[in-house]
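Asker: Sequence first, then the predicted structure, then my questions.
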Amino acid sequence: MAAILDLSETSTILKYLNAYHCIGRSATNADTVISAPEVSRVHAVIEWFQQQWFIRDVSHNGTWVNNEKLLKDTFRKLELGDIVTFASGETYGMKVADLAPPQNMLLALDERAQQTSQAPIILTDYNLLPNEDKPEIVLFYAQCKGQWYKEFIDDANGHAYPVNDLDTLRFSEQNWQINLNSQSEQTLQLSKPKLLASQIKYRFNLSLDEENTELHITTLDEQHSLSNNAHHYLTLNLARYRDSDARKGLAECDQGWVLPEILAQELGYDISLFNTHVCRAKKQFRQILGGACDGDELIERQGRRIRFAGSFFRIYKGNELIVNRGQGKASLTVLHG
């Protein structure tokens, strides 16, 4: 992520660049504010295009790069180490400290964190925050809606709340600002055909003592073997609810729905651990399918209820096929990945 260092400050705190970054006097229109009357409300603009950073002057009193005054409204490519000054050509300035592409990130807002130059958190399309081991919040991008959402791990209802650029998140007793500066990973993968939940087949390999669960996923042109993981066992038990309802003759739209607190109690989880496993499962689905299908489309929420969205799945316990939902005759050979 590109960054600039304010030369008028003695600290080494970096200001990170947005893909379209305004510098000027206006607190409402500028991303980097210079409070001086000779600086225009919007004095200069730094932009990312064609995989490079450019600056252009839009002011009355001029912008300089390495003591060379820019022609107004003319693009100038930025280089690492460039010194950019405004208005007088020497009083107000900044140094180009990084030229990496713009990225979605979280910036620390607390004064203590800013004083220690705490590094930003770089966002992917699905983030367990502050970390995957002990998450408090999930921040993710829903490609189908073109919207970012947050979920709270300790929320029994699993509600997803929309969030936008410059909104604030709080976790680990610290405030963070959302900075959205780039296209989502999934948007950049539009060449990959969209997958429907019904186009994915699942095979669960469950040990006899139910201590280990492997998961194998097959799409039209790919196969993925996922080794033992706790969230596979949760997904498997959601699949069991769906199979049970199918055996009762319920319509497909009504199959598999269960209250999280009921399943959590059956599995011996508290609601935070239950939601953590759900989020880990969704994240893994997103990763292995390469953006062709959102995790939210494979593990669905409806009101307070949750269900596994798969229509085609098999469950093996040891060598025994115990569930064969939506598929034809199955081989009894057990796969191990």
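Answerer: That came through fine.
Asker: C-alpha from now on. contacts and neighbour counts both.
Answerer: Noted.
Asker: What are the neighbouring residues in contact with the closest residue to Ser225 other than its chain neighbours?
Answerer: The spatial neighbour of Ser225 that comes closest, neighbours along the chain excluded (Cα to Cα, 6 or more residues apart in numbering), is His216 at 4.5 Å. Residues in contact with His216 (Cα atoms under 8 Å, 6 or more residues apart in numbering) are 202-204, 223-226, 337.
Asker: 6 Å instead?
Answerer: Counting by Cα atoms under 6 Å, 6 or more residues apart in numbering, His216 makes contact with 202-203, 224-226.
Asker: Also Ala309?
Answerer: Contacts of Ala309 were listed using Cα under 6 Å, 6+ apart, and they are 298-299.
Asker: and stretch 264-280, how far apart are its ends?
Answerer: Using Cα to Cα, to the nearest Å, the end-to-end distance of stretch 264-280 comes to 15 Å.
Asker: Quick check: buried residues in stretch 261-275?
Answerer: By neighbour count on 16 or more other Cα atoms under 10 Å, the buried set for stretch 261-275 is 261, 263-264, 271-275.
Asker: Got another one to weigh against that:
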Amino acid sequence: MGILMNSKTEALIQLRSTHSFGRDVNNCDTGLSDSLCSRNHCIIEYIGNTWVLIDHSKNGTYVNNKKVEAKRVSLNKDDTLTFSKKGGESFIVISTEPPQPFLINQSKNHFIQLTSNNILPNENHPELLIYRHNFEWVLEHDKTVKKLYSHDNITLNKESWVFFPNDTIQDTVTHAINGLSSIHRYTLYFSVSLNEENVQVSIQHHDDTLIDFGYKAHHHILLILARQRLLDEARCIPDSEHGWIANEVLTSELGIDTSHLNTHIYRLRKAFEEIKFPQTPVERRFGELRLSTCPFIIKKGNTNEQYMMQ
């Protein structure tokens, strides 16, 4: 992500995709104390593949001691930014990487860079899950499942953190287009041993490309959820309600606790994410889970069960 460092204090600033600077500390992302600075002095925005400084000030902004004459300039690593001709506060560009989602503990100026699928603080101590579903962000904690929005407060390790998705318009639109109807091009295959001790999962694209995930413990979760979809279909339950299972039922059947379940789900999402599967494999709502809607076939011995989307 884009990062600036205060030249005097060495404090780091993680850039939002559009990041404002100025004396108006209530409305700017980073406050400036110099009286020569404007209330809304400038913004730094990620445009295309570049961080661009756009000057809105009365007295000017300086990059490497040169005034930004055209009101905008592309930034490079190691550039020095100052906000008045007398110097004052200055910042060094440490990183020009694209925007990334992050959590920040503002009282300690600590931050956690996020990916599209996160288990926090780690797999051994899973307290919460944060992930991107289609082009929305979701937080899961215990039985709570809710959408996340920019500037939402999150409690992690008994401390308060603020969430910044750092999505760009181009990123959101591309993600939405890529996800449309693409799930129909895949079929999920389960190969189950006769004693059901081993579950192999693979995905076949309609161009015959086969991706084999092998035998994993967390595949048992997908198998149980897939069978619930088949059961609900046989009961003529509406398609929109196929497959939901209560968390307690699933943990009881698997013989694991909620933390262990969350770790398994994180690993499932991570595996599917790595192959750029167009949706998360498991959906959640309050106290329930289900296999995401997709065609699948379960093979056990000489029997095949299939679920095909309408």
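Answerer: Happy to help now that I have it. Everything numeric in this text was worked out from a predicted model, so none of it was measured.
Asker: which one of the buried residues of stretch 261-275 of the first structure sits closest to Lys192 of the first structure?
Answerer: Asn275 (29.0 Å; Cα to Cα).
Asker: So that closest one, which state does it fall into?
Answerer: Of the three states, Asn275 of the first structure takes helix under DSSP: H, G, I helix; E, B strand; the rest coil.
Asker: again, but for Val173 of the second structure
Answerer: For Val173 of the second structure, the secondary-structure state derived from three-state DSSP is helix.
Asker: ditto for Leu238 of the first structure
Answerer: State at Leu238 of the first structure, reduced to three classes by three-state DSSP: helix.
Asker: all strands in the stretch 51-200 of the first structure, in order from the N-terminus.
Answerer: Assigned by DSSP state E, counting those that start in this stretch, the strands in the stretch 51-200 of the first structure fall at 52-57, 63-65, 68-69, 76-77, 83-86, 92-98, 105-108, 121-122, 126-129, 137-142, 147-152, 161-163, 168-171, 174-179.
Asker: Include mean neighbour count when you put these into TSV, please.
Answerer: Output for the strands of the stretch 51-200 of the first structure, formatted as TSV (neighbours: other Cα atoms under 10 Å):
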stretch	mean neighbour count
strand 52-57	20
strand 63-65	23
strand 68-69	14
strand 76-77	14
strand 83-86	24
strand 92-98	19
strand 105-108	22
strand 121-122	14
strand 126-129	22
strand 137-142	22
strand 147-152	18
strand 161-163	14
strand 168-171	16
strand 174-179	18
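Asker: now for those strands, which one comes closest to Gln327 of the first structure?
Answerer: Minimum separation from Gln327 of the first structure across those (Cα to Cα) falls at strand 137-142, 29.7 Å.
Asker: what angle sits between the closest one and strand 147-152?
Answerer: Put simply, strand 137-142 of the first structure runs at 160 degrees to strand 147-152, going by axes from the mean of the first three to the mean of the last three Cα atoms, to 10 degrees.
Asker: Strand 137-142 of the first structure corresponds to what range in the second structure?
Answerer: Using TM-score structural alignment, strand 137-142 of the first structure corresponds to residues 128-133 of the second structure.
Asker: returning to that earlier point: in the second structure, what residue corresponds to the residue nearest to Ser225 of the first structure?
Answerer: When the second structure is aligned by TM-score structural alignment, His216 of the first structure is paired with Ser202.
Asker: Next: Ser225 of the first structure.
Answerer: Ser225 of the first structure maps onto Asp212 of the second structure when the alignment is built from TM-score structural alignment.
Asker: Also Leu14 of the first structure?
Answerer: Correspondence of Leu14 of the first structure to the second structure, assessed by TM-score structural alignment: Leu12.
Asker: excluding its backbone neighbours, what's nearest its match?
Answerer: Nearest non-adjacent residue to Leu12 of the second structure, counting by Cα to Cα, 6+ apart: Met5, 4.5 Å away.
Asker: does Tyr266 of the second structure sit in a helix, a strand or a coil?
Answerer: Per three-state DSSP, Tyr266 of the second structure ends up helix.
Asker: any idea how far Glu123 of the second structure is from it?
Answerer: Distance from Tyr266 of the second structure to Glu123 of the second structure, counting by Cα to Cα: 8 Å.
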